[in-house]
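Trainee: Compute the structure for the input listed below.
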Amino acid sequence: MPPASLALPLFLIIFGAVWLLKSTGILPATATLVAAGIAVAGIAVLVVDGINKQSIVSGPLLVYIGAAVYLRHAYWVAYSPLFALGMMLLGVLLLISRSSIVPHKGWGKPRG
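Mentor: Got it, this is the predicted structure:
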């Protein structure tokens, strides 16, 4: 007989905990959690991948998108300024990534 999987019990525990926290009002809104997740993913890209020509664009842009989702959800800023600022940020990050100061992905790492 194959060993029992832990997937169902862990899913039930996590789903029940999220449901409890959501129903008691302790868990923040879903948009806030998504915004925080996207921002954390951007920081993780920079930490795991290091600073290179790809991560210098994707990491800060993910952090900005997370912040923009939160700002829009909180009704602090409209869509139009967020998109305009995002385009400007993307342009600046693309210019920075073209610099010779920023290394290519994988440079400086020993191969083998």
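Trainee: From now on I want contacts and neighbour counts done on CA atoms only, so please keep to that.
Mentor: OK.
Trainee: show me the contacts for residue 77.
Mentor: Applying CA atoms under 8 Å, 6 or more residues apart in numbering, we find residue 77 in contact with residue 71.
Trainee: what's the most centrally placed residue in the chain in contact with, if anything?
Mentor: Residue closest to the average C-alpha location in the chain (CA atoms, centre = their mean): residue 38, at 2.4 Å. For residue 38, the residues meeting the contact criterion (CA under 8 Å, 6+ apart) are 62, 63, 65, 66.
Trainee: One more, so I can put them side by side:
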Amino acid sequence: MKNPSLTLPLVLIVAGAIWFLKTTDILPATAVLMAVGLGVAGAVVLLIDGINKQSVIAGPMLMYIGAAIYVRSEYLLGYSPLIALGMMLLGGLMLLSRSDLVPHKRSKIQPPAAK
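Mentor: Below you'll find the predicted structure:
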């Protein structure tokens, strides 16, 4: 006899816990959770990848998008100024990534050892 999968019980437990926390107002608003998640993802990109030409754009932009979602939901600031500020930030980060001060991403493949 085949063992039943754990997927359905785990999904039910997680969904029930999230529903319970949401209905009792223990869990913060979805926008706040998304903002925190994006901010953490941006920091993780910078920590794991290090500072290189790709991460110097991706990390800060993820953090900015998280901050923009939070500001939009909590302070009801319009989309237009947030998008304009994001465009300026992205342009500045793109200029920074073109600088020789920011290294290229190192490849994970090791060159063969010399004999």
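Trainee: Next, the TM-score between them, please.
Mentor: The TM-score (TM-score structural alignment, normalised by the length of the first structure) is 0.90; 111 aligned residues with a CA RMSD of 1.6 Å.
Trainee: if we can go back for a sec, and of the contacts of residue 38 of the first structure, the nearest to residue 110 of the first structure?
Mentor: Of all those, the one sitting nearest residue 110 of the first structure is residue 62; the distance, using CA to CA, is 28.5 Å.
Trainee: Look up the closest residue to that closest one, ignoring the ones flanking it.
Mentor: Using CA to CA, 6 or more residues apart in numbering and skipping the chain neighbours, the partner closest in space to residue 62 of the first structure is residue 42 (4.7 Å).
Trainee: Distance-wise, check that neighbour relative to residue 53 of the first structure.
Mentor: Residue 42 of the first structure is 14 Å from residue 53 of the first structure, where distance means CA to CA, to the nearest Å.
Trainee: Same drill for these two, tell me which one is more crowded.
Mentor: Just comparing residue 42 of the first structure and residue 53: by other CA atoms under 10 Å the higher neighbour count belongs to residue 42, 23 against 20.
Trainee: and the residue nearest to the centre of the first structure, helix, strand or coil?
Mentor: Following DSSP: H, G, I helix; E, B strand; the rest coil, residue 38 of the first structure is assigned to helix.
Trainee: Next one: it relative to residue 45 of the first structure, how far apart?
Mentor: Separation of residue 38 of the first structure from residue 45 of the first structure (CA to CA) stands at 11 Å.
Trainee: Now the common contact residues for the two.
Mentor: Shared contacts of residue 38 of the first structure and residue 45, defined by CA under 8 Å, 6+ apart, are absent.
Trainee: can you pull out the helices in the first structure?
Mentor: Along the first structure, the stretches classed as helices by DSSP state H are 7-24, 30-49, 55-73, 79-97.
Trainee: Once aligned, what mean separation remains between the first one and the second structure?
Mentor: Same thing as helix 7-24 of the first structure. Comparing helix 7-24 of the first structure with its match in the second structure after superposition yields a mean distance of 0.8 Å (mean CA distance after the TM-score superposition for the first structure).
Trainee: So for that helix, what gets flagged as buried?
Mentor: Applying a neighbour-count criterion of 16 or more other CA atoms under 10 Å, one finds nothing buried in helix 7-24 of the first structure.
Trainee: what do you get for the longest one?
Mentor: Using 16+ other CA under 10 Å as the burial criterion, the residues of helix 30-49 of the first structure that qualify are 32, 35, 36, 38, 39, 40, 41, 42, 43, 44, 45, 46.
Trainee: tell me the average deviation of that helix from the second structure after fitting.
Mentor: Once fitted to the second structure, helix 30-49 of the first structure is off its aligned match by 1.2 Å on average (mean CA distance after the TM-score superposition for the first structure).
Trainee: Thanks again, I'm all set now.
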